[in-house]
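# Model the structure of this input:
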Amino acid sequence: MPSLAWRIDEPSTDLGSTNGTAANVNPCPWRLILLDVDHFKNYNDHYGHGAGDDCLIAIARSMASAVNRSSDLIARYGGEEFAIVLPETALAPACALAERVRHSVEEQHLPHAASPTAPHVTVSLGVASLVPSGGSRIRDLILQADDCLYRAKRQGRNRVCSRAGGSNSEATADAKAESLPAIDTQP
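I've put the predicted structure just below:
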């Protein structure tokens, strides 16, 4: 298995070189799930920052209960954003995991009186796929996942959107990703 010794905050890291392992010959697929709490600013404004912190902890627990492989990584990516890194994972299981997380958060029924989406806390998730090749960058994977996340938000929030892709360059990755079908799930 390739080393997970790359940093998500260093987007220029080359995914094709994994410290000289066999991944250079036979690269494994990487999946990235980005999660954003829907209308979280409204939540903080309505309930206060302490309640916001408790909400984020509850969401992190939902994520942790859904992720069960030691090779998978959950990280807080921003204020109300989280990332789940899934090495050696096919796209369909990554999407299923994202949907389990979405459903688990929704099933908590954490009140969110300030949300136009639902009377409880919901999350939107974007799932992206990249098979490393020469010149593949973490940035490519992050951009694809971010694009899927914002598509989920544009389509009404509280859903999972995904797209497969991967290539040697950004332009090719975008072209390939756009030529592949999108997978969307919603409640």
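
# C-alpha only now, for contacts and for neighbours.
Fine.

# Excluding sequence neighbours, find me the nearest residue to Cys58.
Slight slip there: residue 58 is Ala, not Cys. The shortest distance from Ala58 to any non-neighbouring residue, by CA to CA, 6 or more residues apart in numbering, is to Val105 (7.9 Å).

# That should have said Arg100, apologies.
Closest to Arg100 by CA to CA, 6+ apart is Ala66, at 6.7 Å.

# For Ala98, see how far away that neighbour is.
9 Å (CA to CA, to the nearest Å).

# now the other sequence, so there's something to compare against:
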Amino acid sequence: MRKSRNLKILCLAAFAFLYANTTFAQDSEIKNYDQGFRLGFGINGGIPTDKDYDWSLGGDVRLQYDLTKRASLTLTTGFTNLFQKGDAKDLGFIPAKAGFKAFIWEDQFYVLGEVGAGFAVTNGYDKTTFLWAPGIGYANKYIDLSVRYEDYKDFRTNQVALRVAYGFDL
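The predicted structure is shown next:
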């Protein structure tokens, strides 16, 4: 439990530090940037960090609104399934997350923080959980690759996941 708490604090501290470094963008860059929406479709695969589940697989849709060239708001939903070995029931859920993405290097490398809820929908599970997910990634005009830590409080598990996505301007 203490190890998980320390990891959470470390991730939040890193996110705050990296975000603080992005707030000093040039004024001319912000004034001349056209704000707009992006839509992305991703595939996610992950490994839970505990022994309750063996692996995960999912898909998502992310709507992104670019506030500036270096800062965006995100809304993400989709479906994730946590798999177990043997006769144990897998857990499938729908995440609904809101987040903030800050580009920190060359307008391609970013940090992302998301919070939201996970709604269990398979195998008789009837819980809803709070979830939070800090991550880092790389994005260009069409491709978005990221790694994130995702914690599901009431599902009593968490994971490290890789996301590969295709995105485009709306």
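
# Kindly provide the TM-score of these chains.
Scored against TM-score structural alignment, normalised by the length of structure 2, the superposed chains reach a TM-score of 0.35; 97 aligned residues with a CA RMSD of 4.9 Å.

# can you give me the offset of the longest strand along structure 2 from its chain's centre?
Taking DSSP state E as the criterion, structure 2 has its longest strand at strand 91-105. Strand 91-105 of structure 2 has its C-alpha centroid displaced from the chain centroid by 3 Å (CA atoms, centre = their mean, to the nearest Å).

# In space, what's closest to Gly135 of structure 2 - neighbours in sequence excluded?
Closest to Gly135 of structure 2 by CA to CA, 6+ apart is Arg148, at 3.9 Å.

# re the thing from before, so what's the residue count around the residue nearest to Arg100 of structure 1?
15 (other CA atoms under 10 Å).

# Gly116 of structure 2 too?
18.

# likewise Ile30 of structure 2?
15.

# Go through the longest strand of structure 2 and flag the buried ones.
Neighbour counts using 16 or more other CA atoms under 10 Å place 91-104 of strand 91-105 of structure 2 among the buried residues.

# Just send these back as CSV, with distance to Phe37 of structure 2 too.
Below are the buried residues of strand 91-105 of structure 2 laid out as CSV (distance: CA to CA, whole Å):
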residue, distance to Phe37 of structure 2
Leu91, 32
Gly92, 29
Phe93, 26
Ile94, 23
Pro95, 21
Ala96, 18
Lys97, 17
Ala98, 15
Gly99, 14
Phe100, 14
Lys101, 13
Ala102, 15
Phe103, 16
Ile104, 20
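
# quick revisit: give me every residue that touches the residue nearest to Arg100 of structure 1.
Contacts for Ala66 of structure 1 (CA atoms under 8 Å, 6 or more residues apart in numbering) come out as Leu97, Arg100, Val101.
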